[in-house]
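Chemist: Quick one, what's the 3D model for this:
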Amino acid sequence: MTRFVASVEVDAPAVDVWDLMTDWPAHGRWVPLTRVRVLTPLATGVGARFVGRSSLAVVGLDAVGFDDPMEVTRWQPPVGDRAGRCDVRKLGRVVRGTAGFDVVPLTGRDGRPRTRVVWEEDIDIAPRPLTRLVGPLVALAGRLAFTATLRTMGRELSGRR
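Modeler: Have a look, this model is predicted:
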């Protein structure tokens, strides 16, 4: 398994960050070359399923890519000063494992609400021996990519205020 963690702070209340982070199709706006669609009637809560399709569709090559199907296994929205937590199980042929994020309410120096978002993944890349070979590179790339992704999400949210 390869593990990586990315963390950013966002100028917005935790409940707003949670609502955007759990809008699964919205992830396609921040994650390069990815579209997300919900597979279950309800997009929220334990048991919700969705799939991220990472491909070169933007240049007409959707066949060059892979699906990353996931199922929500933990759903704990933030309430007041209590952090929220969402976990998913990755069920794909290419990427397997778990991912999750915390949204932690904070208060900025100016007294305005802020939120720390911590994204974690523990994944295997198929074929599994490949994970052992390229794991450190995948962990570094994952941390950098998800930090950039979370910053993009934060800018989108800050722009709404």
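Chemist: going forward, measure contacts and count neighbours with C-alpha atoms only.
Modeler: Fine.
Chemist: contact partners of the lengthiest strand in the chain?
Modeler: For the chain, the strand that runs over the most residues, judged by DSSP state E, is strand 61-76. For strand 61-76, the surrounding residues in contact (C-alpha atoms under 8 Å, 6 or more residues apart in numbering) are 45-57, 84-95.
Chemist: and what of stretch 14-28?
Modeler: Stretch 14-28 is contacted from outside by 10, 34-38, 43-44, 50, 77-79, 83-84, 103-105, 113-115, 154, 157, using C-alpha under 8 Å, 6+ apart.
Chemist: swap in stretch 138-152?
Modeler: Thr2, Arg3, Phe4, Val5, Ala6, Ser7, Val8, Val10, Trp30, Val31, Val117, Trp119.
Chemist: pretty sure the third one contacts Asp122?
Modeler: Pointing back at Phe4 there. Yes - at 6.8 Å, Phe4 and Asp122 qualify as touching, with contact defined as C-alpha atoms under 8 Å.
Chemist: just to revisit the earlier point, show me which of the contacts of stretch 14-28 are buried.
Modeler: 10, 34-38, 43-44, 50, 77-78, 83-84, 103-105, 114-115, 154, 157 (16 or more other C-alpha atoms under 10 Å).
Chemist: Go through these and flag which are in helices.
Modeler: Gly154, Leu157 (DSSP state H).
Chemist: Which ones among the buried ones among the contacts of stretch 14-28 map onto strands?
Modeler: Those of the buried ones among the contacts of stretch 14-28 lying in strands (DSSP E): 10, 34-38, 50, 84, 103-105, 114-115.
Chemist: Let me see the contact set for the closest residue to Val38 other than its chain neighbours.
Modeler: Among residues not flanking Val38 along the chain, Phe50 sits closest, at 4.1 Å (C-alpha to C-alpha, 6 or more residues apart in numbering). Residues counted as contacts of Phe50 (C-alpha under 8 Å, 6+ apart) are Trp24, Val36, Arg37, Val38, Leu39, Thr40, Ala43, Pro69, Met70, Glu71.
Chemist: quick one more, to check against the first:
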Amino acid sequence: MVTFELERTAPLPLAEAWRRLTEWPRHGEVVPLTRVTVATPAPTHVGTVFVARSGFGPLGFDDRMEVTVWRPPTDDEPGLCRLEKRGRVVRGWAEIEVRPGPGGRSRVVWREELGVRLLPGLFDPVLARVARYVFGRAVNRLLRTE
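Modeler: Next up is the predicted model:
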């Protein structure tokens, strides 16, 4: 398992940054070869389940996630969403935190613990670099695009 953290500052109000980061199907639009399907009725809440299907045709895997903490930002408190990864291949958790930043901007912190079943620990440094790149790019694109 690898653990990493990404931080970004976005020229967006808190609610807008939160919305962009927690519209789950949009994640499939910014991560190559991935489609996200929400399995529970909207709106998102503790217990919401969604699946990221990554791959090409029959060569792929499902990354099943469940929201275990859902606390949208308010004027007084930062927002926090925690996802537990419960797929057969991908395990771990992710946290998305959105808090006030400088000059009316939003500060985003994305923390993740990621494990890939059957991938030996010897490959953790490579997994960490790849995950940081892929998730960093995805966060950047989610915050930039509508």
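Chemist: Let me see the TM-score of these two.
Modeler: TM-score of the superposed chains, computed with TM-score structural alignment, normalised by the length of structure 2, equals 0.93; 146 aligned residues with a C-alpha RMSD of 1.4 Å.
Chemist: would you turn the contacts of stretch 138-152 of structure 1 into CSV with secondary structure and distance to Ala139 of structure 1?
Modeler: Shown next, in CSV, are the contacts of stretch 138-152 of structure 1 (DSSP: H, G, I helix; E, B strand; the rest coil; distance: C-alpha to C-alpha, whole Å):
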residue, secondary structure, distance to Ala139 of structure 1
Thr2, strand, 6
Arg3, strand, 6
Phe4, strand, 5
Val5, strand, 8
Ala6, strand, 10
Ser7, strand, 14
Val8, strand, 17
Val10, strand, 23
Trp30, coil, 19
Val31, coil, 16
Val117, strand, 18
Trp119, strand, 12
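Chemist: Among those, which one is most surrounded by other residues?
Modeler: Val117 (27 neighbours; other C-alpha atoms under 10 Å).
Chemist: quick one: that residue and Val5 touch, right?
Modeler: No - the criterion here is C-alpha under 8 Å, and Val117 of structure 1 misses it with Val5 at 10.3 Å.
Chemist: can you list the residues that contact stretch 37-46 of structure 2?
Modeler: Contacts of stretch 37-46 of structure 2 (C-alpha under 8 Å, 6+ apart): Trp24, Pro25, Thr48, Val49, Phe50, Val51, Ala52, Glu66, Val67, Thr68, Val69, Trp70.
Chemist: Out of these, which comes closest to Pro125 of structure 2?
Modeler: Nearest to Pro125 of structure 2, judged by C-alpha to C-alpha, of the contacts of stretch 37-46 of structure 2 is Ala52 at 23.3 Å.
Chemist: Isn't the closest one up against Pro32?
Modeler: No - counting by C-alpha under 8 Å, Ala52 of structure 2 sits too far from Pro32 to count as a contact (11.2 Å).
Chemist: Pick out the residue nearest the middle of structure 2.
Modeler: Nearest to the geometric centre of structure 2 sits Ala94, at 6.1 Å (C-alpha atoms, centre = their mean).
Chemist: Map that residue across to structure 1 for me.
Modeler: The alignment partner of Ala94 of structure 2 in structure 1, by TM-score structural alignment, is Ala99.
Chemist: dump the residue contacts of its match.
Modeler: Here Ala99 of structure 1 is in contact with Asp87, Val88, Arg89, Lys90, Trp119, Glu120, Glu121, Asp122, Ile123 (C-alpha under 8 Å, 6+ apart).
Chemist: Over to Arg82 of structure 2?
Modeler: Contacts of Arg82 of structure 2 (C-alpha under 8 Å, 6+ apart): Val67, Thr68, Val69, Trp70, Trp93, Ala94, Glu95, Ile96.
Chemist: List buried residues within those.
Modeler: Looks like these have Val67, Thr68, Val69, Trp70, Trp93, Ala94, Glu95, Ile96 buried, using 16+ other C-alpha under 10 Å.
Chemist: now, the most widely separated pair of those?
Modeler: Once C-alpha to C-alpha is applied, those give Trp70 and Trp93 as the farthest pair, at 13.8 Å.
Chemist: returning to that earlier point: list the ones among the contacts of Phe50 of structure 1 that structure 2 also has?
Modeler: Checking these against structure 2 (both residues aligned by TM-score structural alignment, their matches' C-alpha atoms under 8 Å), the contacts still present are Trp24, Val36, Arg37, Val38, Leu39, Thr40, Pro69, Met70, Glu71.
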